[in-house]
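S.K.: coords please:
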Amino acid sequence: MYDYVTLELPEIVANNFPVDTTRQGIFGHSMGGHGALICALKNPGMYKSVSAFSPICNPIDCPWGKKAFSNYLGTDQKAWEEYDATHLVRKYKGPPLTLFIDQGKEDDFLKQLQLLPDRLLGAARENGVAVALRMQDGYDHSYFFIATFIEDHIKHHAQLL
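M.R.: Next comes the predicted model:
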């Protein structure tokens, strides 16, 4: 999926639509939010904007991530770091990038310590990477949460692109 998003899809879009390939943004929700973060962090300068809803921020240290990574990447936990947004932001050396994240405070996955946005925020601060993390009262992991705040994300991308 990573190669599809970072290599194949941009080529398909560029070949079929009148776009400026130097101005790309990426966003996603949950595991897709994590994917958006790692795509931006692993490809400095490729994306001018990035945002996420309720991303899994530190999969190496949560039950979901450990299960997924062991199945997809094997047992070498050091190799997992190349697909963990918290580890990637800690060593990011690219052009300035603001990670724009919305997280519902009533998200059961947040409460179950599956998402760990505080770890991403801490690692980003250590490395001087800007993070706009908005903890939204009364919202969970649902479509309604995304529908409520998607306009803000579109405006974020429009401003940077």
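S.K.: only C-alpha atoms for contact and neighbour calcs from this point on.
M.R.: Noted.
S.K.: quickly note the distance from A123 to F27.
M.R.: 20 Å (Cα to Cα, to the nearest Å).
S.K.: out of those two, which sits in the more crowded spot?
M.R.: When A123 and F27 are compared for neighbours, F27 comes out ahead with 24 against 18, by other Cα atoms under 10 Å.
S.K.: can you point me to the longest helix in this structure?
M.R.: helix 143-160 (DSSP state H).
S.K.: excluding chain neighbours, what is closest to the residue most central in space within the chain?
M.R.: With distances taken as Cα atoms, centre = their mean, L37 lies nearest the centre of the chain, 2.6 Å away. Closest residue to L37 apart from its sequence neighbours, by Cα to Cα, 6 or more residues apart in numbering: A85 at 6.1 Å.
S.K.: who touches L110 in this structure?
M.R.: L116 (Cα atoms under 8 Å, 6 or more residues apart in numbering).
S.K.: pull the distance from the helix or strand it falls within to the chain's centre.
M.R.: Element membership of L110 [criterion: DSSP states H and E] is helix 108-111. With Cα atoms, centre = their mean, to the nearest Å as the basis, helix 108-111 stands 17 Å off its chain's centre.
S.K.: and what of stretch 35-44?
M.R.: In terms of Cα atoms, centre = their mean, the centre of stretch 35-44 is set 7 Å apart from its chain centre.
S.K.: would you do the same for the sequence below? I want to compare the two.
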Amino acid sequence: MTFTVNQEIAQFQGKLAKLSHESTSTKTKMDVNVFLPAVALKSDVSNGSIPVLLYLSGLTCTPNNASEKSFFQYFANKYGFAIVFPDTSPRGANIAGEDDSWDFGTGAGFYVDATAKPWSEHYNMYSYVHFELLDALSTQYPQLALKDNISITGHSMGGYGALAGFFKNPGKYKSVSAFAPISNPSNCPWGEKCFGNYLGTDNKDAWLEYDPTHLVKSYKGDASDILIHQGAQDGFYYKDHQLQPENFVQAAKDAGYKGEVDLRVVDGYDHSYFFISSFVEDHAKHHAKYLGL
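M.R.: Take a look at the predicted model:
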């Protein structure tokens, strides 16, 4: 697979690359941003030596939102890991209805492989993010440890995607964290809307295959600690009940998950990147430990 390098930007002694490529999973052109820390730019860097953090964004976002607002790159350069910022859905699939609402369709791929038509031809973000993209980037950036030293995090829809991806792929990711994740999507309006359309309403067991609150119950892989930040003034948390992190914490406890699930509900913070950027240092430290940095 060939990537087009659309822009390279110097940042925090490293480099942010804005890329695009044709995807076989989504059958569309996809954008992705990659931050390389200074250590990854050295002429003598060894292949596969730079750890990686995969960051999954939330509803409506593109790769640019987190790249421009999270300040994750400062700490990535400090600790010496790269960051991959994928897009959140196919774009330009030209499916009727994909642009009708902000929380479904374009910008809202929900990190599943759709099984219901017409979405199943293009909306295969699970396979794209966890397999196709990482494999392709390993050729573009051979210095990155995309196959054996990678962790995962995300925000909101992306926080759910990070947790689900961790539990569905034992051993693939060294650690996981999340900012305000949709923790029990089969039991909230956003999940019901997206799962119902992408996976169908006639087989709700398929929904549970992507729900972290259910996946943790049967997880048998390595149990790293899990860090979750949640803003107490986040309307999606205390008013709309879209997020429900306590459901996930209880499920992990009931299942005897061996790692610590550290849910930090912080007063005064909402759902925005002001919230995310306030706590990225904690998440960078969390992942740096598991990535061996």
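S.K.: TM between them?
M.R.: The TM-score (TM-score structural alignment, normalised by the length of structure 1) is 0.96; 161 aligned residues with a Cα RMSD of 1.0 Å.
S.K.: the longest helix of structure 1 vs structure 2, average distance?
M.R.: Compared with structure 2 after fitting, helix 143-160 of structure 1 deviates on average by 0.7 Å (mean Cα distance after the TM-score superposition for structure 1).
S.K.: going along the chain, name the strands of the stretch 151-293 of structure 2.
M.R.: For the stretch 151-293 of structure 2, the strands defined by DSSP state E, counting those that start in this stretch cover 176-179, 226-231, 261-266.
S.K.: among these, which is nearest H287 of structure 2?
M.R.: Within the strands of the stretch 151-293 of structure 2, the stretch nearest H287 of structure 2 is strand 176-179; the backing value is 7.4 Å (Cα to Cα).
S.K.: quick check: the residue in structure 2 that V19 of structure 1 lines up against vs L291 of structure 2, distance?
M.R.: Superposed on structure 2 with TM-score structural alignment, V19 of structure 1 falls opposite L144. Note on L144 of structure 2: its distance to L291 of structure 2, by Cα to Cα, is 12 Å.
S.K.: what's the local residue count around A178 of structure 2?
M.R.: By other Cα under 10 Å, 29 other residues sit near A178 of structure 2.
S.K.: could you tell me where stretch 210-227 of structure 2 falls in structure 1?
M.R.: Under TM-score structural alignment, the match for stretch 210-227 of structure 2 is residues 83-100.
S.K.: could I get the buried residue list for that stretch?
M.R.: Across stretch 83-100 of structure 1, burial judged by 16 or more other Cα atoms under 10 Å covers 83-90, 92, 97-100.
S.K.: again, but for stretch 187-198 of structure 2
M.R.: Neighbour-count burial for stretch 187-198 of structure 2 flags N187, C188, W190, G191, E192, K193, C194, F195, G196, N197, Y198 (criterion: 16+ other Cα under 10 Å).
S.K.: what distance separates the start and the end of stretch 69-85 of structure 2?
M.R.: So stretch 69-85 of structure 2: terminal residues 12 Å apart, Cα to Cα.
S.K.: out of the buried residues of stretch 187-198 of structure 2, who's nearest V129 of structure 2?
M.R.: Nearest to V129 of structure 2 among the buried residues of stretch 187-198 of structure 2, with distances taken as Cα to Cα, is Y198, at 16.5 Å.
S.K.: corresponding residue for the closest one in structure 1?
M.R.: In structure 1, Y198 of structure 2 lands on Y72 (TM-score structural alignment).
S.K.: then K172 of structure 2?
M.R.: K172 of structure 2 maps onto M46 in structure 1, by TM-score structural alignment.
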